[in-house]
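Enquirer: dropping a prediction and its sequence here:
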Amino acid sequence: MEKTFMETKGYTYKASLAEGSFGKVVKAESIHLKKLVAIKIIGLNKYTTVNRDKFVTQEKEIIRTLKHPHIVKTYDVFESRSEMVYVVMELCPQGDVAKLISARGALDECFSCRLFKQLCLAIQYLHGIDIAHKDIKCENLLLDAHYNLKLCDFGFSEKLSYVQGKLVPSDTHCGTLQYAAPEILKNLPHNSKIADVWSMGIVLYKMLCGLLPFITTNTTKLVQLQLKHNIKFPTGSSVSSQAKEILLSVFSIVRCVWFWTAATGDPEQRWNFNIILKKYKILQLT
């Protein structure tokens, strides 16, 4: 049924790429574009009416507006009568960062910092147009033919709003457990930009070390580990002092939010992408 419907839209099914609880991703050939594409197929019947309006509708609106070299391109979005949404995207043939780490283990520091810089540029762009991704993780970082990073999956993303120039805290608690910031895990109102930065730190640590910095499936224990701010590195790891400093600065920003007072200034300003990209030589060399 899906294959037949896709053909009416000019796409010939080729293979399955991935499958999740809310849908799947397939590879197809576009007759109009004359190249292979990836198509994300979302089953609307798997969402509650509230979540359908909150997440799916918002994702469709957001992805149409995005244009950045390190964000997956969206070519088309269409819907079937059987309540299936099809999102046609550029195909990233090298898979995702999570699979790369599973195959290789910890990645080379130069390569990791190159990918992290590209992620910084993508998130800087999103935050600049007041969009938070809210589900940054290695599985959502795709790699093109030249191993350039492409951020994908805006299913949990949100458009940020302001009142009298101040960011309205988010009360949407979503994302992936091991990558989520402590305030999200505690179900507290939060700055979604800062939460994105925390997730970026988890990504960098996993690329450099081959594993997650906080390992537990218990939410309460995970928050306790996060707030101790005791970042340990595997024995024998060759992570440089600069890379460690970047990680500590990422995790510090969220920890500072917890202990923030009016006297310390706006926590949103503690992480400035331009300053970070210029400050660390290992990010300039990539």
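Expert: Great, that's in hand.

Enquirer: switch to C-alpha atoms for all contacts and neighbour counts from now on
Expert: OK.

Enquirer: find the nearest non-adjacent residue to the most centrally placed residue in the chain, please.
Expert: By C-alpha atoms, centre = their mean, the chain has its centre lying nearest to residue 136, at 2.2 Å. Once flanking residues are discounted, residue 136 sits nearest to residue 199: 5.7 Å by C-alpha to C-alpha, 6 or more residues apart in numbering.

Enquirer: so which helix or strand takes in the one you found?
Expert: Taking DSSP states H and E as the criterion, residue 199 maps to helix 192-209.

Enquirer: report the distance from that helix to the chain centre.
Expert: Computed by C-alpha atoms, centre = their mean, to the nearest Å, the chain-centroid distance of helix 192-209 equals 9 Å.

Enquirer: helices or strands up against it?
Expert: When contacts are defined as 3 or more C-alpha pairs under 8 Å, 6 or more residues apart in numbering; DSSP states H and E, helix 192-209 sits against helix 109-128, strand 131-132, helix 241-258.

Enquirer: gap between residue 145 and residue 124?
Expert: For residue 145, the distance to residue 124 equals 24 Å [C-alpha to C-alpha, to the nearest Å].

Enquirer: the two: which is more packed in?
Expert: Counted by other C-alpha atoms under 10 Å, residue 145 and residue 124 do not tie: residue 124 has more neighbours, with 18 against 11.

Enquirer: can you give me the strands in the stretch 151-286 of the chain?
Expert: Listed in chain order, the strands of the stretch 151-286 of the chain (DSSP state E, counting those that start in this stretch) span residues 158-159, 162-163, 166-167.

Enquirer: highest mean neighbour count out of those?
Expert: strand 158-159 (a mean of 18; mean count of other C-alpha atoms under 10 Å).

Enquirer: and here's the other structure:
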Amino acid sequence: MNSSNEYEEAMKIASELSIDKLHSFPGNDTSPSGEKMLYSSPNSTVYLDSLSSESELNMNNSPRKVKELCVVKTVKGQAFCYLLGKEYRILKELDHPHIIKPIEFNQTKTLQEQSASLYLPYYSKGELFQLVKSKNGLGESLSCSYLKQISSAIEYLHELNIAHRDIKLENILVDDEANAKVIDFGFCYLSEYQTEEEHSKDIQTRVLESSIEANIMGTAAYLSPELIELTSNGGLSICDSPDKIAEKLDILKAGDIFALGVTLFTMVTGVAPFASATKNDANYRALLLGKRKKCDWFWKKHIIAKSMTEKGLLSEEFKNLVEGMLDPNPSDRLTIFSVVNHPWMSKFINPASEETNQVLC
């Protein structure tokens, strides 16, 4: 195996591993099991299926078999199986009400091919992105309710020294009770992550997996400026020495906060704050200018934000929180603890039940 070529090919189509496509690509095709296909690509398929599970006892005190509708994601190839397997092993150890729980994982390996399947709960309401898009933004009150749930999940992860690395609206599902569920953990980073079979892996396998972990994961529009810069400087391999592990984790945690800031802004306004965190982007340049001159230039430059501000739809607490989460300097950026305890988070103690009911409808 040419590990360099395999790595390049894996990175070329790595986005196909993103579980955010579970509800984004509905289709009429059928899956290998005859169920509805949600997404298909050369290296992955995502479809609905039913799993039999034992439920409450029947009248004869025997376990009753029930069918549970779930989402099945199947991938092919060594790189993809590695990431999907890592996602399952990490998810099954997590226990948080706003993080998805896996159901089952299967992996097969033949001389010709590796494949793996991850079974997850199916939520018919789909992604938070679709809800935001359908309503042209959720406003501050309902967005605050969702941010509390999402940030509590990220705080839980960061306390476990886990960085998610791909926080975005498409990676948050809405469950049947209209609560948030964070998904897509294939790209996450855990400094102590290691499996029992790690020592038995051949050198080429370890090189491939190390190359994947050193790559900058995530979605371009949500990437922090320092991660974008690292992309052009060889990725995260500069932090892979043992004495740099803590530094790498801090970089990735700060990246999570930046992505969460983009998520929050988009959730409230219905549009992204900028296309990318680079000086080539006019809205991001306005954010930088506002930071340097201590003014609200960004809020005057961004068309939607300006309009909502003029209508009194954006509070100063919201603006302060967004600016702190999107601070271009990672050392000055808010931590997840600061986000959770920000004054804006207690501004809407009881979000209007009518708004929540709209989500459930």
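Expert: It's in. A quick note: this is a predicted structure, and the numbers were derived from the prediction, not measured.

Enquirer: TM-score of the superposition?
Expert: Put the two chains on top of each other and the TM-score (TM-score structural alignment, normalised by the length of structure 1) is 0.77; 255 aligned residues with a C-alpha RMSD of 3.0 Å.

Enquirer: contacting residues for the aligned residue in structure 2 for the residue nearest to residue 136 of structure 1?
Expert: The alignment partner of residue 199 of structure 1 in structure 2, by TM-score structural alignment, is residue 259. Residue 259 of structure 2 sits next to 166, 167, 168, 222, 223, 224 when contact means C-alpha atoms under 8 Å, 6 or more residues apart in numbering.

Enquirer: pull the most distant pair out of those residues.
Expert: The distance between the two most remote of these (C-alpha to C-alpha) is 12.5 Å, for 168 and 224.

Enquirer: okay, these two: which has more neighbours?
Expert: residue 224 (29 against 25).

Enquirer: what sits closest to the residue mapped onto that one from structure 1 if chain neighbours are left out?
Expert: Under the alignment (TM-score structural alignment), residue 224 of structure 2 pairs with residue 181 of structure 1. Spatial nearest neighbour of residue 181 of structure 1, chain neighbours left out: residue 195 (5.4 Å); criterion: C-alpha to C-alpha, 6+ apart.

Enquirer: what about that neighbour, how many neighbours?
Expert: Residue 195 of structure 1, neighbours per other C-alpha under 10 Å, totals 23.

Enquirer: residues contacting it?
Expert: 134, 180, 181, 184, 254.

Enquirer: how far away is the last one from residue 247 of structure 1?
Expert: From residue 254 of structure 1 over to residue 247 of structure 1 the distance is 12 Å, taken as C-alpha to C-alpha.

Enquirer: neighbour count for the two, which is higher?
Expert: It is residue 254, of residue 254 of structure 1 and residue 247, that has more neighbours when counted by other C-alpha under 10 Å, with 27 against 19.

Enquirer: hang on, the more buried one packs against residue 196?
Expert: No. Contact criterion C-alpha atoms under 8 Å: residue 254 of structure 1 and residue 196 do not qualify, at 9.9 Å.

Enquirer: which residue lines up with residue 154 of structure 1 in structure 2?
Expert: Using TM-score structural alignment, the partner of residue 154 of structure 1 in structure 2 is residue 185.

Enquirer: what residue of structure 2 matches up with residue 39 of structure 1?
Expert: In structure 2, residue 39 of structure 1 lands on residue 71 (TM-score structural alignment).

Enquirer: I'd assumed residue 46 was in contact with its match.
Expert: Yes. When contacts are counted by C-alpha under 8 Å, residue 71 of structure 2 is listed as touching residue 46 (6.9 Å).

Enquirer: where's the residue nearest to the centre of structure 1 relative to residue 235 of structure 1, distance?
Expert: Note on residue 136 of structure 1: its distance to residue 235 of structure 1, by C-alpha to C-alpha, is 27 Å.

Enquirer: equivalent analysis for residue 223 of structure 1, please.
Expert: Counting by C-alpha to C-alpha - residue 223 of structure 1 and residue 235 of structure 1 are separated by 24 Å.

Enquirer: those two: which has the busier surroundings?
Expert: Of the pair residue 223 of structure 1 and residue 235, residue 223 is the one with more neighbours under other C-alpha under 10 Å, namely 19 against 7.

Enquirer: was I right to think that one contacts residue 185?
Expert: Yes. Counting by C-alpha under 8 Å, residue 223 of structure 1 touches residue 185, with 7.1 Å between them.

Enquirer: which residues do these two both contact?
Expert: Common neighbours of residue 223 of structure 1 and residue 185 (C-alpha under 8 Å, 6+ apart) do not exist.

Enquirer: many thanks, we can stop here.
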